[in-house]
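Trainee: Provided below are the primary sequence and the corresponding predicted coordinates.
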Amino acid sequence: MNFKNRIQKYNSSLTDNDKKITKYLLANKASIRDKTIIDLSEEIQVSPASITRFCKKIDFNTFQQMKFSLIGSSTENKKNDETFETVYNYYQTIIKSTQQFFSEEQTSKIVNLILNTNKILFCGIGNSGLVAHEFNSRIYRMGIASESVTDAHDLLMKSSLLQENDLLVCFSNTGKTKPVIDSAKIAKANKTTVIVVTNFEQTALTELADEVVLISSYKYIDDTRFINSQLPGLFLLDLLTYKLLNHEKLMHARNKTLEAIHKYS
């Protein structure tokens, strides 16, 4: 896992000193190649031991391993002057970054939960709601009972009607969206299984989850003009959709819905 993904994954456990180190490293990626841990400790004004602890905390074995990972991510995110190439490279970076969070085991587990549920409620507010709508659109075309909600009041009401054999899928990049957290609390009280798709572990929302799926944050692209927050979630959707359509019954249902649209539209 690259440097930025590790910072994202372990964000909740980072101290103020760790965040000071992180901020310096991200701002000076190009110049640290030949720096020793002593050099950096003097420049950041922290002890060498603090940097060593920081490396261990984000799961690097050594300072050198951390440094090479950071240098690699700097090269990976190098911009091209042409807009097309710049945005293309950002897409490549985000997809590659998000891929590091997924495993075959976890995506298969989620597919099994979807296959064995009675009803699915997808939820999200704002940009996360767009991903929730898209996932729902794909799922109900496969003949699975599902619905998506992006209004806070509707979300609370519909969550209260969920039952033990249902599934709530929450999309929240920050994990701090109050209506989504409240809906997850209601669902858990009803013994509903909760899946959370988010950028960060150890949030109020992930504490309520039966399954947490981490996706990369677009904010780690160092360009304020690039604002695509849906891409990591859509990448996950494509993976799950592809696996679901391995099932003949779901593919048959999808073909029937497409045939109806083509015939009568």
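Mentor: Nice, thanks for sending it over.

Trainee: rest of the way, CA atoms for contacts and neighbours
Mentor: OK.

Trainee: Correct me if wrong: Asp166 contacts Lys119.
Mentor: Yes. At 4.9 Å, Asp166 counts as touching Lys119 under the criterion of Cα atoms under 8 Å.

Trainee: Between these two, point out the one with more neighbours.
Mentor: In this comparison of Asp166 against Lys119, neighbours counted by other Cα atoms under 10 Å, the higher total goes to Asp166 at 23 against 17.

Trainee: Next, the contact list for that one, please.
Mentor: Neighbouring residues of Asp166 by Cα atoms under 8 Å, 6 or more residues apart in numbering: 117-120, 192-193.

Trainee: this is the other structure I want to compare:
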Amino acid sequence: MEYYVKSVVPIIESNYDNFTTVEKNIADFFIQNRKKMDFSAKAVAEQLFVSEASLSRFAKKCGYRGYREFVYQYEETFVEKPESITGNTRMVLNVYQELLNKTYSLVDEGQIARISRYLNQAARVFVCGMGSSGLAAREMKLRFMRIGVDIDSIQDSDLMRMQAVFQNQTCLVFGISISGEKEEVLYLLKEAHKRKARTVMVTARNKEMLEEFCDEVLLLPSLRHLNHGNVISPQFPVLIMLDIIYSYFLEQNKYEKETLHDNTLRALREREEKERYLGE
């Protein structure tokens, strides 16, 4: 994929909350840096007034064997950006492009394949979220129900708590929370896990405690560290990831699912034609 470059920055961002104060200082440096320079452990340690051991611990928390492996990946994928971007349209499009690059860097195709299998195996699927994440949950419901998935979306906090009681080993539960901190979403995932349901958290924050009750933690690119990230809908990175899951899921029994999709479209068209006829 010549237009997309693997980058370590989304990995740093997703682990940001797990860092110590010193490690966050290191993280901020690598996230915000826009210049090619000497990234050797000695040079960076001197510039940031940290020890080389701190750089090594930081790299290991990001999933690398050490600082040398981390910085090799950082230098390999470092891309200089234009110093100035003019025009709101160009600015927004550049932010979207950056989000796409970050999604490409984070996506784990093996994980997506596992989640697709969970969808195929589940008798019932629930997807929950609040606010903009709730809108993304509703979009997921509408898309997947049209290809035969018994799926429901929940945006109400009381319903999330009540629905938690009815989960069992035949269910699959998706929780969408960009921050990874929505109490209602976490409650449903925890209770569903206790009742042997499979659980998937979709989030931009890789919190260690999520592993205790989530079968999969599906990481999204964070808007927090983007320039002008506040003008981008937080639904966008969620919808990209849902599209990737949808494409993988569709490939399993593709003919059958495409037939179901076409049948739902036909049913909607028939209703529209009937309403138009009655209106005349």
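Mentor: Thanks, I have it. Nothing here was measured: the structure is a model prediction, and the numbers come from that model.

Trainee: if we can go back for a sec, which of the contacts of Asp166 of structure 1 ranks first by neighbour count?
Mentor: Counting neighbours by other Cα under 10 Å, Ile120 leads those with 25 neighbours.

Trainee: what do we get in structure 2 for that residue?
Mentor: When structure 2 is aligned by TM-score structural alignment, the residue opposite Ile120 of structure 1 is Val125.

Trainee: Give me the number of neighbouring residues for Ala30 of structure 1.
Mentor: Using other Cα under 10 Å as the criterion, Ala30 of structure 1 is surrounded by 14 other residues.

Trainee: Then it would be within a helix, right?
Mentor: Yes. For Ala30 of structure 1, which was evaluated using DSSP: H, G, I helix; E, B strand; the rest coil, the result is membership in a helix.

Trainee: any idea how far Asp39 of structure 1 is from it?
Mentor: For Ala30 of structure 1, the distance to Asp39 of structure 1 under the criterion Cα to Cα, to the nearest Å works out to 15 Å.

Trainee: what do you get for Thr257 of structure 1?
Mentor: Looking at Thr257 of structure 1 against Asp39 of structure 1, where the rule is Cα to Cα, the gap reads 63 Å.

Trainee: cool, Ser108 of structure 1 as well?
Mentor: When distances are taken as Cα to Cα, Ser108 of structure 1 and Asp39 of structure 1 turn out to be 46 Å apart.

Trainee: Could you do Val180 of structure 1 as well?
Mentor: With distances taken as Cα to Cα, Val180 of structure 1 is found 45 Å from Asp39 of structure 1.

Trainee: When these two are compared, which one has more neighbours?
Mentor: The residue with more neighbours, out of Val180 of structure 1 and Asp39, is Val180; 26 against 13, by other Cα under 10 Å.

Trainee: counterpart of that one in structure 2?
Mentor: Under the pairing rule here (TM-score structural alignment), the equivalent of Val180 of structure 1 within structure 2 is Val185.

Trainee: show me the contacts for its match.
Mentor: If a contact means Cα under 8 Å, 6+ apart, then Val185 of structure 2 has 128-130, 160, 175-177 as its contacts.

Trainee: what helix or strand is it on?
Mentor: helix 183-194 (DSSP states H and E).
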